[in-house]
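Enquirer: what would the 3D arrangement of this be:
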Amino acid sequence: RRYGRENASFLAASGVGHTRWATHGPPSQRNAHPHSSSDGDLVVVQNGIVENFLELRQELQAAGYIFTSDTDTEVIVHLVHLYYVNGGQDDLANAVRRALLRLRGPSAIVVLSKRHPDRLIAARLGNAGGVAVGIGDGEMFIASDIPAILRHTRRIVFLDSRQMAVVTADGAHYTDLADKPVVKQVIAIDWNPTAAEKGEYRHFMQKEIHEQGRSLTDTLRSRLDFEQNQVLLDTLNLSTQQARALRKVTIVACGTSYYSGLVGKYIIERLTRLPVEVDYGSEFRYRQPVVEPDHLVLAITQSGETVDTLAALEEAQNRGAFTAAIVNAIGSQAARLCDGVIYMQAGPEIGVASSKAFTASVTDLFLLALYLGQARGMLDASERGALIRELSTLPGLAGQLLEEAWQGDRYQELAERFHLMHNFLYLGRGINYPIAREGALKLKEISYIHAEGYPAGEMKHGPIALIDENMPTVVVAPRDSVYDKMVSQVEQVKARRGVVLAVAHEDDRDIRAKADYVLPIPHIHELLTPVLAVIPLQLFAYEMAVRRGADVDQPRNLAKSVTVE
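Expert: Sure, this is the predicted structure:
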């Protein structure tokens, strides 16, 4: 498309491409990847950031190199070219290695040379997103995310930091940046290739929302022992003795995963009586956190490559804590870095705005709380059995809710009514306060409507001043331990001519009499309500974005994996 040859056919043995998320320089044709050397021999694509790019740019300009873009990536291609030419153009891998050693900041790159068209060189420096080498039949692939190559291969090798791969059609040779060979494990990915296709759905996000009945079944698979009333989390690698010795849990996450962590705080504290702190990955290591060897630091990350979350994990490990990750992407950096892992088992999530990974991670947090509760003697067999039986009903209830939504037009009608609004207020209380924040985030992410999520009890400390007929309020109000207080909040909004949309139990006549619109959910244990309560908010945000003509799967300025700080 860039050269007016969008529909052209090419006969080639190798190639590179990249979707750029702008850091240095605005999104434009001249800043788009790949970037090439002045003689056209080398091209480079990159995830990450070159923190010392100004210094290197000045050095390269002094050596006669001409820059045609605003990006830091162009520094890399010229630096590789400098070492390549000086090395006699016979050892591209060494030139890449020398260039990488000059860079500050995380980078994941792929380099291609016209002189050596039979090979690609991939490298990873720090945490700038994944580098997955896919092994096919007489063909090889390199990608930052597994779904990109899932239809071609499910045999994957993941590069660690300061590692390189020289990839040809016949295989790959792996080294570190000192040119010492490294042995890599081939990981078999059990995701179905059709999971990375939209099928009958308009968007990946719509598909992923409606998959949640099945994905929650997968999350629970092989983890519930109904005979012994136990939870099985073998990959957590946390012994009963270690669990009993824990004194604190700290959850680190970003974006939607942070709100999942807030829900987890309520669940873990309730079932284990351990204190839980939830921190943004981007803030954790900058506040000199109190982390001790008897603490569990738990990361939540769909991709397993979120740079701030990985940095928080490394900080926790340096302080001697036991580290674990709730992660969806098999073999990702978070999974490899931690002492233990709990996989979401949700299948590939391609839409930028997370849906099924959120409900899977909350379910994993419930499993973790049960596991810790049983290990620490806080839950007897009868209590565990009741909670496990309740948990086992979750996938069916989610599927029922979604089937009713699929067959009806409730959410399309709501989108028609509200798509021209400019502001929304979301309110929740207790364990559903994080759901209000997640609902507001979903609306912001994909429909570009300003929305704020607040604890309902804080409404009168500021947000109430904004309420009128032009600022709808979404309340999460199931019949739980704070139900009466949520009803009071609804009445206060209505007294100020506000319009109320309520997520409430399907048989709640009181809420139906007070709210303007009701988004119904089925009954389940209070600690599991957030998993069901978030689904109507996902559906509402999705239909609002569709009605407004937004790009649902790739919202502006957002990326699925945030690989730069």
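
Enquirer: from now on I want contacts and neighbour counts done on CA atoms only, so please keep to that.
Expert: Fine.

Enquirer: show residues contacting the helix or strand encompassing residue 474.
Expert: Secondary structure from DSSP states H and E places residue 474 in strand 473-476. For strand 473-476, contacts defined as CA atoms under 8 Å, 6 or more residues apart in numbering pick out 424-429, 432-433, 435-436, 467, 486, 490, 493, 498-504, 533.

Enquirer: and stretch 448-461, by the same measure?
Expert: Outside stretch 448-461, the residues that touch it by CA under 8 Å, 6+ apart are 421-430, 433, 436-441, 443-444, 486, 489, 545.

Enquirer: what of stretch 140-147?
Expert: 122, 129-135, 149, 167-171, 193, 196, 329, 348, 350.

Enquirer: please give me the structure for this one as well, since I'd like to look at both together:
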Amino acid sequence: MCGIFGITGRDGDTIQILLKGLTKVEYRGYDSSGICISTPTGLSLKRKEGMLDNLKQNLSGLQEGRSGIAHTRWATHGPPTEMNAHPHCDPQNRVAVVHNGIIENEVQLRQILIESGPEVCFSSDTDSELVAHVLAEELDAECGNEVPTDEQLLAAWRRTLDRLDGSFSLGALVNGRDDVILFARVFSPLILALNEAGYLASDISCLAGMVDKISYIEDGDWGLLHPGRIELYDKDGEAQIREMKKLPWAEEDSELGGWSTFMLKEINEQPAVIRACLHGRLSRDAVRGVKISFKPDLVRIIACGTAFHAGMMARHYIEELSGIPCIVDHAHEFRYGTPSGPKALVLGISQSGETADTLAGLIAAQERGYPTLSIVNVETSTIARQSDAILGIRAGPEIGVASTKAFTGQVLGGLLVALRLGRLANKVHTEDLSNLNNAARRLPNAMERLLASNQLEQGLKRARRLFKGKEHAFYLGRNSSYPIALEGALKLKEISYIHAEGYAGGELKHGPLALIEEGTPVVVVSSDGIIQQKLFGNAREVAARGARVIMIAIEGDQEAAAHADVVIYVPKTHKLLQPLMHNVVCQLLSYHVARDRDCNVDRPRNLAKSVTVE
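Expert: Reported below is the predicted structural model:
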């Protein structure tokens, strides 16, 4: 959630480099931000409430130095104020700490610190500040008021970590040691990198353009980061060397590149994602790159948010193409549920590969003896390394908080898994693959035409007018269009702050119909065949009670206009791929409604990218 960035070994441009890194990681949290620099005269601190621009405009008095740590906050403990912004210092300003995660024994630690002496005082409501107090206390015990040596830093740091319970990634500065940053990782992600300097980050995006290789350190790792050198220990205190891997993305991949917002850029990148995701994996007679070697009796999919909706699409594909029963669980619920049968496959889905609940669910599955496969965007992530096998969606960095192109990649990943299982079950044949492969090759071009079409632009213009002054909306779908209805509703509420709910059309009479009133916008995500007729019936039901119906229909559907105030047509494609076309319209509708309401589509309130706390 929060964004951490640190650097040691620069000369004269530490503040500039920290701000550059924070800008790229701001999507992880933008309630407040701050920087602390280790200077020859002490620790220099500057923090501001609100978005990073507030900090950039208020840097007067912040001194330059060789090392610094920086942070963008997504509030979990205490309101989003300057007082609660990171970095946090102890009362004597001996240490400064940045933290992503949760200190679960906060109450006990706070009480112990209070009882240790009357001079203890707290300046924030956060759990993070306690880490600074504990580290300062341990340094006092180790070396008094003297500047600590590396050995003394390590001893005090290890005792500090032993006193903390929870999940966290940490970076810390110590006054008098402007040549080192202390680091630690417990469950929450942390990345280290080197050139002539040393870098610490919670996300690879802020390292692009600065280094060529990175190291995803392991759970329980801790140590000292020096310019050009890492001193690292595992949870047992044994010295380790972690592999450095090539940075997977270029700097320009995470820049706007002429687009007005990241969300609009990433919506328009979806045709390229389709090409990349399927390249070398789907052909006329084979499915490659999906590492499943047995036919399971059951597939359990675990995910959160948008990835959960992609999981619902995967379930539809798996059951249709392989006949294997499939259950989709919210990851945070799966880990507390009952075990599956002896031949279950657990499939995790996560864009970042760092989603805490999904990671915990996969670990729980492995502890129960189940093989795990994960669909991820970041192939060097914690989930990727934890899983028995992975399928990368190749979407490139996704900066907008509201996921768009990653959903398309995740759906295609689910389709590839389903095709592989269908082959293992002898239910998907060469003719099926050939037909789907032909349609998949045409899909990116068809989506590009849709995105560029004047018809889509005019349809969206008419549709968004129906949301003016509205605070509630509904999305309806059935069968494969139901997950798209859920995803469309999620996108609308995420970025426009309109309360929106998605329902299976058959549920309408079981409660939701009571909320329909004059002028309520209802988006119907259509299908074809008998399912389409049932959705037409749903459209008539809500229209009879005053709703304004927006229907997303397939080109050539002449009947749709009779059941809607606005119809937006999408090109027809293979039935397994059709939902991706409908989803593009849902994404753009949410985008334009949010822009009409002057909402920040890239950084919606109260939300952050990559949910790394449970």
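
Enquirer: could I get the TM-score for this pair?
Expert: Once the chains are laid over each other, their TM-score by TM-score structural alignment, normalised by the length of structure 1 reads 0.94; 553 aligned residues with a CA RMSD of 1.8 Å.

Enquirer: circling back: ok, average deviation of the strand holding residue 474 of structure 1 from structure 2?
Expert: Its aligned residues in structure 2 lie a mean 0.4 Å from strand 473-476 of structure 1 after superposition (mean CA distance after the TM-score superposition for structure 1).

Enquirer: distance from that strand to the middle of the chain?
Expert: Taking the mean of its C-alpha atoms, strand 473-476 of structure 1 sits 25 Å from the chain's own mean (CA atoms, centre = their mean, to the nearest Å).

Enquirer: picking that back up, for ChimeraX, what selects the buried ones among the contacts of stretch 448-461 of structure 1?
Expert: Buried residues among the contacts of stretch 448-461 of structure 1 (16 or more other CA atoms under 10 Å), as a ChimeraX selection:
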select :423,424,425,426,427,428,429,430,433,436,437,438,439,440,441,443,444,486,489,545
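
Enquirer: re earlier: from the contacts of stretch 140-147 of structure 1, which land in strands?
Expert: 122, 132, 133, 134, 135, 167, 168, 171 (DSSP state E).

Enquirer: between the residues you listed, which is closest to residue 39 of structure 1?
Expert: residue 122 (21.2 Å; CA to CA).

Enquirer: the closest one pairs with which position in structure 2?
Expert: Taking TM-score structural alignment for the superposition, residue 122 of structure 1 sits opposite residue 183 in structure 2.

Enquirer: hmm, residue 174 and its match touching each other?
Expert: No - with contact defined as CA atoms under 8 Å, residue 183 of structure 2 does not reach residue 174; the gap is 11.8 Å.

Enquirer: common neighbours of these two, please.
Expert: Contact criterion CA under 8 Å, 6+ apart; residues shared by residue 183 of structure 2 and residue 174: none found.

Enquirer: where does residue 111 of structure 1 sit: helix, strand or coil?
Expert: strand (DSSP: H, G, I helix; E, B strand; the rest coil).

Enquirer: show the contacting residues for the counterpart of it in structure 2.
Expert: For residue 111 of structure 1, the aligned residue in structure 2 is residue 172 (criterion: TM-score structural alignment). By CA under 8 Å, 6+ apart, residue 172 of structure 2 lies in contact with 69, 95, 96, 97, 98, 181, 182, 183.

Enquirer: tell me where the stretch 1-150 of structure 1 has helices.
Expert: Assigned by DSSP state H, counting those that start in this stretch, the stretch 1-150 of structure 1 shows helices spanning 53-62, 73-86, 92-100.

Enquirer: so of those helices, which one's packed in deepest?
Expert: helix 73-86 (a mean of 23; mean count of other CA atoms under 10 Å).

Enquirer: average offset between that helix and structure 2?
Expert: Helix 73-86 of structure 1 sits 1.0 Å off on average (mean CA distance after the TM-score superposition for structure 1).

Enquirer: if we can go back for a sec, top of the contacts of residue 172 of structure 2 by neighbour count?
Expert: residue 98 (32 neighbours; other CA atoms under 10 Å).

Enquirer: contact partners for it?
Expert: Contacts of residue 98 of structure 2 by CA under 8 Å, 6+ apart are 4, 69, 70, 71, 86, 87, 88, 128, 170, 171, 172.

Enquirer: can you redo those as JSON lines with distance to residue 149 of structure 2?
Expert: Formatted as JSON lines, these follow (distance: CA to CA, whole Å):
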{"residue": "4", "distance to residue 149 of structure 2": "25"}
{"residue": "69", "distance to residue 149 of structure 2": "20"}
{"residue": "70", "distance to residue 149 of structure 2": "24"}
{"residue": "71", "distance to residue 149 of structure 2": "26"}
{"residue": "86", "distance to residue 149 of structure 2": "26"}
{"residue": "87", "distance to residue 149 of structure 2": "23"}
{"residue": "88", "distance to residue 149 of structure 2": "22"}
{"residue": "128", "distance to residue 149 of structure 2": "25"}
{"residue": "170", "distance to residue 149 of structure 2": "20"}
{"residue": "171", "distance to residue 149 of structure 2": "18"}
{"residue": "172", "distance to residue 149 of structure 2": "15"}
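
Enquirer: which of those residues are also in contact in structure 1?
Expert: For the contacts of residue 98 of structure 2, the subset whose aligned partners also touch in structure 1 (both residues aligned by TM-score structural alignment, their matches' CA atoms under 8 Å) is 69, 70, 71, 86, 87, 88, 128, 170, 171, 172.

Enquirer: chain neighbours aside, what residue packs nearest to the third one?
Expert: The one in question is residue 71 of structure 2. residue 4 (4.7 Å; CA to CA, 6 or more residues apart in numbering).

Enquirer: quick check, nearest of the ones in strands among the contacts of stretch 140-147 of structure 1 to residue 515 of structure 1?
Expert: residue 132 (49.5 Å).

Enquirer: and the longest helix along structure 2, which stretch of structure 1?
Expert: If you go by DSSP state H, structure 2 has its longest helix at helix 430-452. Helix 430-452 of structure 2 corresponds to residues 381-403 in structure 1, going by TM-score structural alignment.

Enquirer: gap between the two ends of the matching stretch?
Expert: One end of stretch 381-403 of structure 1 sits 34 Å from the other (CA to CA, to the nearest Å).

Enquirer: how about stretch 439-455 of structure 1?
Expert: 13 Å.

Enquirer: tell me the residues of structure 2 aligned with that stretch.
Expert: Going by TM-score structural alignment, stretch 439-455 of structure 1 sits over residues 488-504 in structure 2.

Enquirer: same question, stretch 320-332 of structure 1
Expert: With TM-score structural alignment as the criterion, stretch 320-332 of structure 1 aligns to 369-381.

Enquirer: pull the residues that contact the matching stretch.
Expert: By CA under 8 Å, 6+ apart, the residues outside stretch 369-381 of structure 2 that reach it are 216, 291, 342-354, 362, 365-366, 383-384, 387-396, 406, 410, 413-414.
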